[in-house]
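K.L.:
coords below, sequence missing:
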């Protein structure tokens, strides 16, 4: 296997339950930041380069499934099993507002201009809130079951969503109508927008789909079954939980599965051209829920059921002198 050199990642402790989402900010004058959503109900903010703890957003009464930073990394948004999406001051940690969504919130996303918040989840709809007026703007109906992820597209006037109904849906936010659907083989478990805004990486079953935001169409689909090294390659995982495309589009990372029968504690690296696995990073002690590349493409983060975040490098050995971040 190419690039199979063992590396020691930065380990970021602090959470007490599974880390289900990790998300880097865009570059800011103060650097890049990393926010995490966790089943312990306490999302955390860290430095993106060192993993050092910055603060904890406290107030949710249930598991937090999604956490994002706005473009300047001045505000954070979180979605929770307590039926709320919350807006936070990322500098002070103070809660700015609580949006009641009526059911479990699985995904939150800021609009490109940071003026709106898009929420989705078990309520089967997409809800858009105005962050200046702190009021609802729209509800988009069409999904028949829970929505796992919903993202603004770079134009700010369209959104994309997917979930348990095995359908990728594109929405026009000016008319609040559904303008396109793409069916996939299994439920959509994650979606992630590239930093240049041109590609959405979608996971569904063993497949990773790359969807173009300009063409509004599928660019490429790769079948990437994850093989358990301890089983001699005889068993393949059915579902990938998440994937992230590197900024240079040469590779993508994947984690999974969310399967208690066989937790997969590795972070897998695949070749973007042909889907071949080129690296397997061992370190977590529970299945990997989410993965994300940093904006510079030099590092990537993973969040797992062991309650830790690990920051890996595309250059093995880079972190060997500093193995654990501070809290």
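P.N.:
In hand now; what should we look at? Everything quoted here is computed from the prediction, not taken from an experiment.

K.L.:
from now on I want contacts and neighbour counts done on CA atoms only, so please keep to that.
P.N.:
Will do.

K.L.:
wait, what's in contact with the residue nearest to residue 225 when sequence neighbours are not counted?
P.N.:
Leaving aside its sequence neighbours, residue 225 sits nearest to residue 206 (CA to CA, 6 or more residues apart in numbering; 5.1 Å). Going by CA atoms under 8 Å, 6 or more residues apart in numbering, residue 206 touches 223, 224, 225, 226, 237, 238, 239, 240.

K.L.:
if we use 10 Å, what do you get?
P.N.:
185-186, 222-226, 236-241, 256-257 (CA atoms under 10 Å, 6 or more residues apart in numbering).

K.L.:
out of those, flag the one nearest to residue 162.
P.N.:
Comparing those against residue 162 with CA to CA places residue 186 closest, at 10.7 Å.

K.L.:
for residue 62, see how far away the residue nearest to residue 225 is.
P.N.:
30 Å (CA to CA, to the nearest Å).

K.L.:
with residue 72 instead?
P.N.:
With CA to CA as the criterion, residue 72 and residue 62 are 27 Å apart.

K.L.:
which one of these two has more residues nearby?
P.N.:
Ranked by neighbour count (other CA atoms under 10 Å), residue 72 and residue 62 place residue 62 first, with 18 against 15.

K.L.:
that older thread, the contacts of residue 206 in strands, which ones?
P.N.:
Using DSSP state E, the subset of the contacts of residue 206 located in strands is 222, 223.

K.L.:
kindly provide the distance from the residue nearest to residue 225 to residue 239.
P.N.:
In terms of CA to CA, residue 206 sits 5 Å off from residue 239.

K.L.:
circling back to that earlier point, among the contacts of residue 206, name the buried ones.
P.N.:
Buried members of those, scored by 16 or more other CA atoms under 10 Å, are 186, 222, 224, 225, 226, 237, 238, 239, 240, 241, 256, 257.

K.L.:
can you list those in a markdown table and add distance to residue 179?
P.N.:
As requested, these are exported to a markdown table (distance: CA to CA, whole Å):
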| residue | distance to residue 179 |
| --- | --- |
| 186 | 21 |
| 222 | 25 |
| 224 | 29 |
| 225 | 31 |
| 226 | 34 |
| 237 | 33 |
| 238 | 30 |
| 239 | 28 |
| 240 | 27 |
| 241 | 27 |
| 256 | 31 |
| 257 | 32 |
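
K.L.:
name the nearest of these relative to residue 284.
P.N.:
Nearest to residue 284 among these, with distances taken as CA to CA, is residue 256, at 11.3 Å.

K.L.:
rewinding a little: looking at the buried ones among the contacts of residue 206, which two lie furthest apart in space?
P.N.:
222 and 257 (17.0 Å).

K.L.:
ok, second structure coming up, stack it against the first:
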């Protein structure tokens, strides 16, 4: 009867010893050939390598020997409660629920800690982002505002350049004042020598000389409705000249010091004067009576402009750096502008009376009327601005103490031309100051009075075009934000 173990493994008991011997012999022979095959001239191709059947036989012998010698011990190790028992996969799952729970707890704690760190990091990132946003947003808003402001800025209108075409000599002192006849046939000039001269505007020839002031003539105005010329000067006098008789017909007494400026109301029979006594006086043209003495300035009243309206009808500029708007009927200040930091020496109205401009050493400033809201600065002069003038083509001209003329586009404030006025022969450059200026009634001629004792006349260059003199302009997004 055969052994059941041998039958189970499929090996005959009779051949076990012989097979084992053969295997050992083969093994020894193989080792010998491997170690000494080179010396014995035995090549690897001639080695006897066991086949698959031999390898299966060896495995069967190993299993038989293991069961014979360690069978009892293996049965003990198979029991789950034995201390040396090898854990099976299903046993490990059943025996380690606590470890799994601990591992899960640790994993959950780690995940929670990671989540807490993530939340904290997210909060830090959000805080940093908010800080950066608080810094960037104003900058971005300013960029947007500047971009929108740049989009809104209008390209200035093209104006032909102006050129000097006539220089008139005849005065013996500085030319402080100018006025043009309503018919645009002649203009008058007042000089520091106390003389008033009337010139033909077409030819530049002298028509007549008026004498009467004993000191410099500072202001002139020609009536649109009467044949009258009004003058004022350093002799504290205000005079009315009848141009049909060429003589003084009225005197207006009241100023305590030199009278520096004079203006006529466009519709009422009144004139306004201002001077070194820091007041502006309103006079009845016919009766010579003083209607109002407008006090409030603390320095010389250096510029005046009258306009027709229901409220603010008078604008005064003073050396105390302020501008005041007055109601002439009430004799009260309606508005005081303190934007200038230097003496205000010049004022000019826009041709349609919807705005005005003021000039001082720091810059020019444009204002709306009648509410006197600031519009924009016009910067560029490096000297005191003595006079201003405007015409119907929206050209604004400013004259300075250094002899320069700046031509501006009123709407945009673009300085389209800078002109250094020449001095006449025999004069020095320091005598080039532009002290007075006015356009003729058509706006086609510009007349200036200067400290070199000359009167100069300018007009547009007829040969200029947009192709020969293109606009040199680029948007300035910072200019309008300043006062």
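P.N.:
Thanks, I have the structure now. For clarity, every value in this text was computed on a predicted model and none was experimentally measured.

K.L.:
which one of the contacts of residue 206 of the first structure is nearest residue 268 of the first structure?
P.N.:
Nearest to residue 268 of the first structure among the contacts of residue 206 of the first structure, counting by CA to CA, is residue 226 at 7.8 Å.

K.L.:
where do the strands sit along the stretch 351-483 of the second structure?
P.N.:
For the stretch 351-483 of the second structure, applying DSSP state E, counting those that start in this stretch gives strands covering 355-359, 364-368, 374-378, 385-390, 395-400, 404-409, 415-420, 434-439, 445-450, 454-460.

K.L.:
over to the stretch 1-150 of the first structure?
P.N.:
Using DSSP E, counting those that start in this stretch, strands in the stretch 1-150 of the first structure cover 10-12, 19-24, 33-38, 44-47, 53-56, 64-69, 75-80, 84-89, 95-100, 105-110, 116-121, 125-130, 135-141, 147-152.

K.L.:
matching residues in the second structure for the third one?
P.N.:
Spelled out, it's strand 33-38 of the first structure. Taken onto the second structure by TM-score structural alignment, strand 33-38 of the first structure occupies residues 186-191 there.

K.L.:
and the longest one, by the same measure?
P.N.:
On the second structure, the counterpart of strand 135-141 of the first structure by TM-score structural alignment is residues 289-295.

K.L.:
can you give the distance of that stretch from its chain's centre?
P.N.:
On the basis of CA atoms, centre = their mean, to the nearest Å, stretch 289-295 of the second structure sits 46 Å off its chain's mean C-alpha point.

K.L.:
now stretch 4-23 of the first structure
P.N.:
Per CA atoms, centre = their mean, the centroid offset for stretch 4-23 of the first structure relative to its chain is 14 Å.

K.L.:
with stretch 332-347 of the second structure instead?
P.N.:
27 Å.

K.L.:
which parts of that stretch count as buried, going by neighbours?
P.N.:
By 16+ other CA under 10 Å, the buried positions in stretch 332-347 of the second structure come out as 332, 333, 334, 335, 336, 340, 342, 343, 344, 345, 346, 347.

K.L.:
now stretch 305-313 of the second structure
P.N.:
Those would be 305, 306, 307, 311, 312, 313, for stretch 305-313 of the second structure by 16+ other CA under 10 Å.

K.L.:
and residue 219 of the first structure? What does it align with in the second structure?
P.N.:
In the second structure, the residue matched to residue 219 of the first structure (TM-score structural alignment) is residue 375.

K.L.:
ok, its match touching residue 358?
P.N.:
No - using CA atoms under 10 Å, residue 375 of the second structure is not in contact with residue 358, being 11.5 Å away.

K.L.:
shared neighbours, those two?
P.N.:
In contact with both residue 375 of the second structure and residue 358: 365, 366, 367, using CA under 10 Å, 6+ apart.

K.L.:
give me the buried entries from those.
P.N.:
365, 366, 367.

K.L.:
which ones are touching the first one?
P.N.:
Read that as residue 365 of the second structure. Residue 365 of the second structure neighbours (CA under 10 Å, 6+ apart): 339-340, 347, 356-359, 374-379, 413, 483.

K.L.:
can you list which of those carry over to the first structure?
P.N.:
Conservation of the contacts of residue 365 of the second structure in the first structure, assessed by both residues aligned by TM-score structural alignment, their matches' CA atoms under 10 Å: retained contacts are 340, 347, 356, 357, 358, 359, 374, 375, 376, 377, 378, 379.

K.L.:
now, among these, which is nearest to residue 319 of the second structure?
P.N.:
Residue 319 of the second structure lies nearest to residue 340 out of these, by CA to CA, at 10.2 Å.

K.L.:
what span of the second structure is stretch 58-71 of the first structure aligned with?
P.N.:
The aligned range for stretch 58-71 of the first structure is 211-224, by TM-score structural alignment.

K.L.:
and that stretch, end to end?
P.N.:
Start-to-end, stretch 211-224 of the second structure (CA to CA) is 23 Å.

K.L.:
in it, what counts as buried?
P.N.:
213, 215, 216, 217, 218, 219, 220, 221, 222, 223.

K.L.:
quick one: contacts for the residue nearest to the fourth one when sequence neighbours are not counted?
P.N.:
Read that as residue 217 of the second structure. Leaving aside its chain neighbours, residue 217 of the second structure sits nearest to residue 233 (4.2 Å; criterion: CA to CA, 6+ apart). Contact analysis of residue 233 of the second structure by CA under 10 Å, 6+ apart lists 176-177, 190-192, 194, 213-220, 239, 257-262, 275.

K.L.:
ok, and those residues in the first structure?
P.N.:
Here is what carries over to the first structure from the contacts of residue 233 of the second structure, by both residues aligned by TM-score structural alignment, their matches' CA under 10 Å: 190-192, 194, 213-220, 239, 257-262, 275.

K.L.:
and the alignment partner in the first structure of residue 330 of the second structure, how many neighbours does it have?
P.N.:
When the first structure is aligned by TM-score structural alignment, residue 330 of the second structure is paired with residue 175. Using other CA under 10 Å, residue 175 of the first structure is surrounded by 11 other residues.

K.L.:
check contacts around residue 175 of the first structure.
P.N.:
138, 157, 158.

K.L.:
please apply the same query to residue 70 of the first structure.
P.N.:
25-26, 76-77, 90, 109-117.

K.L.:
adding neighbour count and distance to residue 142 of the first structure, write those residues out as JSON lines.
P.N.:
Listed next are the contacts of residue 70 of the first structure as JSON lines, based on neighbours: other CA atoms under 10 Å; distance: CA to CA, whole Å:
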{"residue": "25", "neighbour count": "22", "distance to residue 142 of the first structure": "30"}
{"residue": "26", "neighbour count": "18", "distance to residue 142 of the first structure": "31"}
{"residue": "76", "neighbour count": "26", "distance to residue 142 of the first structure": "28"}
{"residue": "77", "neighbour count": "29", "distance to residue 142 of the first structure": "24"}
{"residue": "90", "neighbour count": "21", "distance to residue 142 of the first structure": "33"}
{"residue": "109", "neighbour count": "25", "distance to residue 142 of the first structure": "19"}
{"residue": "110", "neighbour count": "24", "distance to residue 142 of the first structure": "21"}
{"residue": "111", "neighbour count": "23", "distance to residue 142 of the first structure": "21"}
{"residue": "112", "neighbour count": "17", "distance to residue 142 of the first structure": "24"}
{"residue": "113", "neighbour count": "12", "distance to residue 142 of the first structure": "26"}
{"residue": "114", "neighbour count": "19", "distance to residue 142 of the first structure": "25"}
{"residue": "115", "neighbour count": "15", "distance to residue 142 of the first structure": "24"}
{"residue": "116", "neighbour count": "23", "distance to residue 142 of the first structure": "21"}
{"residue": "117", "neighbour count": "25", "distance to residue 142 of the first structure": "19"}
